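In: Curious how this folds, go ahead:
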Amino acid sequence: MTRKDMETLLLTDPFNLQLRLDLANLYVAEKLYREASAQYSIILSQNKAHTEALEGMRNCQAQLETERGSAGLEAPLNPEEGHVPGRLALVQGHEENGNRSNVVSLHQVAKKESVKFSDIVGMQALKDTLRLKVIEPFKNPGLFAKFSKKRGDGILLYGPPGCGKTMFAKAIAHECDLEFISVDISDILSMYIGGSENNLARVFERARSSKPCVLFFDELDALAISRSKVQSHHSRTLVNELLNQMDGVGKSNEDILILGATNMPWDIDAAAKRPGRFSRLIFVPPLDQAARRELFRLKLHVIPTEKDINLDHLAQSSEGFSGADIDGLIEAAKERALLDMIRKNSERAITMSDLLAAMDEVTPSCHDWMRTAENLVKFGGVGSGYKDLARYLRA
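Out: Take a look at the predicted model:
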C-alpha cells in the first residue's frame, strides 16, 4: 500500500491506530520526521501507553533535535506533552493543487490570541462575570480543585449580532493564556454522508491533543439546531455527534474550554444546553452609552475630523447600535465626505453633520433582535435559562 493510499484510507477510518502507526513508520522511513511526530502524537492522545508510538516519537524527537541543532534552531517540544508544533494533520502530504474533495486535512489552527479584555471598550459587568466563571478556574486550578471543580466546560455566549461575542471568546483565550482553536461551520459541513460527523470528531481530537485550550464554535445554532425543528436526518445525526463529543464518551474533555457563540440561542437543541455541555448561558448585551462614546473616540481618532465632533451627543443618539453598526455609521460618514470632496474637488475632514446624516441612514441591528428576544422570553416558552437577558430587558 502506498503512502497516498494509506493517507486516503485514514480519512474513512481516522481512529484506526494500527493504520496510523503504519503511516507514521512510513514517514520515518522517508525521513519525514515532523509528519511522523504528528501521527505519533495523535496516537498517544488516544493511548498514552502505546509503546511503539512512544518509541517512534522519541526517535523523531532525536532526529529533529539533530536537524535543528545543526541549523542553530531551538529544540522541539517534549513529546510527552502530546503536542507537536507546526502542522498537525490527520492526513499529511496531500496535493495542494490537486483534487481536495477526497483528501482533506486538519491544519494547525491553534494559536495564542493577542486580543485582551482591555482592548474591548466598556462591558465591565460582563468582563467581571467572565473572569469569575471562566477565567479564574484556569488561572487558579488549585482553589477550584479543593471543591472538586474541574477545569473546562461548555459556555454559550449569546446576544445581538455585532456586539463582540467572537471578540470576547478570543479575549478569554488570551486571559487564560490558552491556545485558541476557532471552528467555522465550513470546517464541519460536508457534502458526503457521514463526512460532517467525521470532521467534527477530528476537531475534538485536535483539541484533545492540544489541552489545555479553548475550542470555539461560531454561529453554533447552525451546528446544533434543535432536532425538533428539522426534518433532515443529516442535521439530526450531526447534532447527535456533537452531543456525543461533548460528553467525551471514552475520552476526556477536561482542560478544554468549549465556547459557543450565537444570535439565536432558542434555536439550539435543548439537550446541548444541559449541565455538562453548554451548561452556562452568558448574555452579551449591546454597548452601553459609555462604551459607545469610547468606541466613537477610538474610531474617529485615526481619521481626519473637524473639532465640532460631539462624542457625548453621538453616544446618546446611537442607542441600540452595536459595535458593527458604529463601524458602518463611520464608513457611511466617510463616503459622504469623500463624495462631497469629489464634487467640489477639494479636501476636507469629516464633520459632525456627516456623522448625524449617516446615523439616519444606518438602522441599528439590535432593535429587531431585542424585540424578538423579548417576545420569546415572555411568551415563547423558551425556558428559564435566559435570566441575564430577562434582567436586561426589565432594566
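In: alpha carbons only for contacts and neighbour counts from here, please
Out: Noted.
In: quick one, helices of the stretch 201-350 of the chain?
Out: In the stretch 201-350 of the chain, the helices defined using DSSP state H, counting those that start in this stretch lie at 233-247, 289-301, 311-317, 323-344.
In: Second chain to compare with the first, below:
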Amino acid sequence: MTLSPESLDILEQRVEDLTEDARNHAGDEPKKAAALFSKAADVHERLAEAKDSPVVVQAHENKAESLRSNAQSQLRDAGLNPSNSMRDESRPETDVQSEVESTFDEVETDDTQAAIEAAEFFENPPSTELEDVGGLDAEIGRIHDGIIKPHLYPEVFNAIGVDMSNGVLLYGPPGTGKSLIARAAANELGYPYAGVSAAELGSEYVNKGAQNVQRLFAEAKQIQPCVVFVDELDSLARSRSGGPEQTDGTRQMITQLLQELDAIQGSEICVIGATNLVEDIDGAIRRSGRFDRKIHIGAPDADDRRDIFQIHLEDKRVSGDLDWNEIIEWTEGFSGADIASVVRQAGQAAASESIDEGVVSPSDVPGITHEHLMEQIKEKEPGVKEWEEEQNHSLS
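Out: Alright, predicted model coming up:
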C-alpha cells in the first residue's frame, strides 16, 4: 500500500489521538477504552503496511500488539473477556466478541456525531436519493462506478491493485442536477456531507480563503469517511496563469486546495467538484490524481425530462390527463432546475386561480392541469439554451 507523505502524517496524528483518548477512558470506561485501543492498533498495522524500513515496520507492529494487549486488559476489567479461571461458561465467546464489536461501533458513531455537531461545514448524511435526480441513467451509472463502489468495496479495488479515487469532477450546464447528485451520493454511502460553494470559501481578505479551505479539510480528516462537495469550482480554482481579476488571496486559496487534495490521497474523504466551465479550472487541479474521474452532466433527454416531471409532480395534486408528447416537445433544452421551476409555478398558478374562483376548501381545490404546465413552459426560456448562448457570446 502506497500512501503520500501527507496521508502518512494524517494517520500518524490519528493513531496518537486514538491512543491518548483510549488512555483517558481506561479504568473509568473500559469498554470504550478497549474499542479505542483496538482502533489505534488497526491504524498502526495500516502504517506498518505502508512503510519500507523493516525497523519502522517492526516498531508499528510492536505498538499494535501492545495496544491490543491493552484492549484485552480493558475487556477483562469490563468482565467481557475474563481469564479462564473466572470465565463465565454460560456465555459463549461469540457473544463476548459481538458485544465488543457493538461497543466499537458505538464509539465510532458517538465520536463521529460529536465531530459533526461541532463542525462548521458538515452535516449528517443527506436524505436525497439517486432516484430523486430523475433520468440521467448513464451518468448515475458512472457515479456508482466512480464514487459509490470504490468507497463501499475498497477491498475489491485493493485486491486488483488499483487505488480508490478521492476526487470526482461533475461538469456541464447549470441546473442539471450536479449538487443533487453529490447529496445523493453521500446518502448512498451513508457519509457525513459538506456542501460549499466558492463564494462561501472565498474572502475579500488575503489568506482568509486559504484558511477556510484548510479548516474545511481539517474537519473532513476528523470526520472521515465523508463527502466534500465544492460547487462553482471554476470560480474557486481558475487558472493561476492569468486573468486580471485574480487576487493574491485567490491564488493562495488554489494553492491550499492543491495541498489538501494531495493530502487526502489514500484517505476515506471523497471530494466531488462541480463546474459549468471545466476548461476554466486550473490544470493542476484537473489532472489525474486529484480529480481522477470527470463526469459530464448534460441537459436531460426526452425520457429524462418525463422522469423529472413525474418526480416533481408526485406529491402534487394533478387534475386531468397530461399530454406528455406536447410537454416533452416543448421542453427540449430544459434543465432539471427548469422543470422544477415550471412545476412549482404551475402549482402557484393553479392555487391562485382556485382562490379567484372562490374555491378555497382543501377538499374541493382542483389540481395542476396540463394547461397550467404548458403556460409556464411557454413562458420559460430554457436554461441550458440560455447558458449556451451566453457562452457563445462571451467567446465572440
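In: Please enumerate the strands of the first structure.
Out: 111-112, 154-158, 179-183, 213-217, 256-262, 278-283 (DSSP state E).
In: So which of those is the most surrounded?
Out: strand 213-217 (a mean of 25; mean count of other C-alpha atoms under 10 Å).
In: related to what we said a few turns ago, can you say which of the strands of the first structure is nearest to Ala290 of the first structure?
Out: strand 278-283 (18.6 Å; C-alpha to C-alpha).
In: Read off where the closest one ends up in the second structure.
Out: Taking TM-score structural alignment as the measure, the second structure aligns residues 291-296 with strand 278-283 of the first structure.
In: and for the matching stretch, what are the contacting residues?
Out: 139, 142-143, 146, 165-172, 285 (C-alpha atoms under 8 Å, 6 or more residues apart in numbering).
In: And those residues, which is closest to Thr112 of the second structure?
Out: For the contacts of stretch 291-296 of the second structure, the nearest to Thr112 of the second structure is Asn166 (20.0 Å; C-alpha to C-alpha).
In: Neighbours of the aligned residue in the first structure for that closest one, how many?
Out: Using TM-score structural alignment as the criterion, Asn166 of the second structure maps onto Asp153 of the first structure. Neighbourhood size, Asp153 of the first structure [other C-alpha atoms under 10 Å]: 21.
In: which residues sit in contact with the spatially closest residue to Asp153 of the first structure that is not a sequence neighbour?
Out: Excluding the flanking residues, the one nearest Asp153 of the first structure by C-alpha to C-alpha, 6 or more residues apart in numbering is Leu257, at 5.3 Å. Contacts for Leu257 of the first structure (C-alpha under 8 Å, 6+ apart) come out as Arg151, Gly152, Asp153, Gly154, Ile155, Pro212, Cys213, Val214, Leu215.
In: which one in the second structure is aligned with Leu257 of the first structure?
Out: By TM-score structural alignment, Leu257 of the first structure lines up with Cys270.
In: Could you check how far its match is from Gly249 of the second structure?
Out: 25 Å (C-alpha to C-alpha, to the nearest Å).
In: Gly172 of the second structure now?
Out: 27 Å.
In: same check, this time on Leu11 of the second structure
Out: Leu11 of the second structure sits 30 Å away from Gly249 of the second structure, going by C-alpha to C-alpha.
In: just Leu189 of the second structure next, same as before
Out: 34 Å.
In: Ok, Glu200 of the second structure next?
Out: 14 Å.
In: And the aligned residue in the first structure for His144 of the second structure, how close does it get to Asp119 of the first structure?
Out: Counting by TM-score structural alignment, His144 of the second structure corresponds to Arg131 in the first structure. Here the criterion is C-alpha to C-alpha. By it, Arg131 of the first structure lies 15 Å from Asp119 of the first structure.
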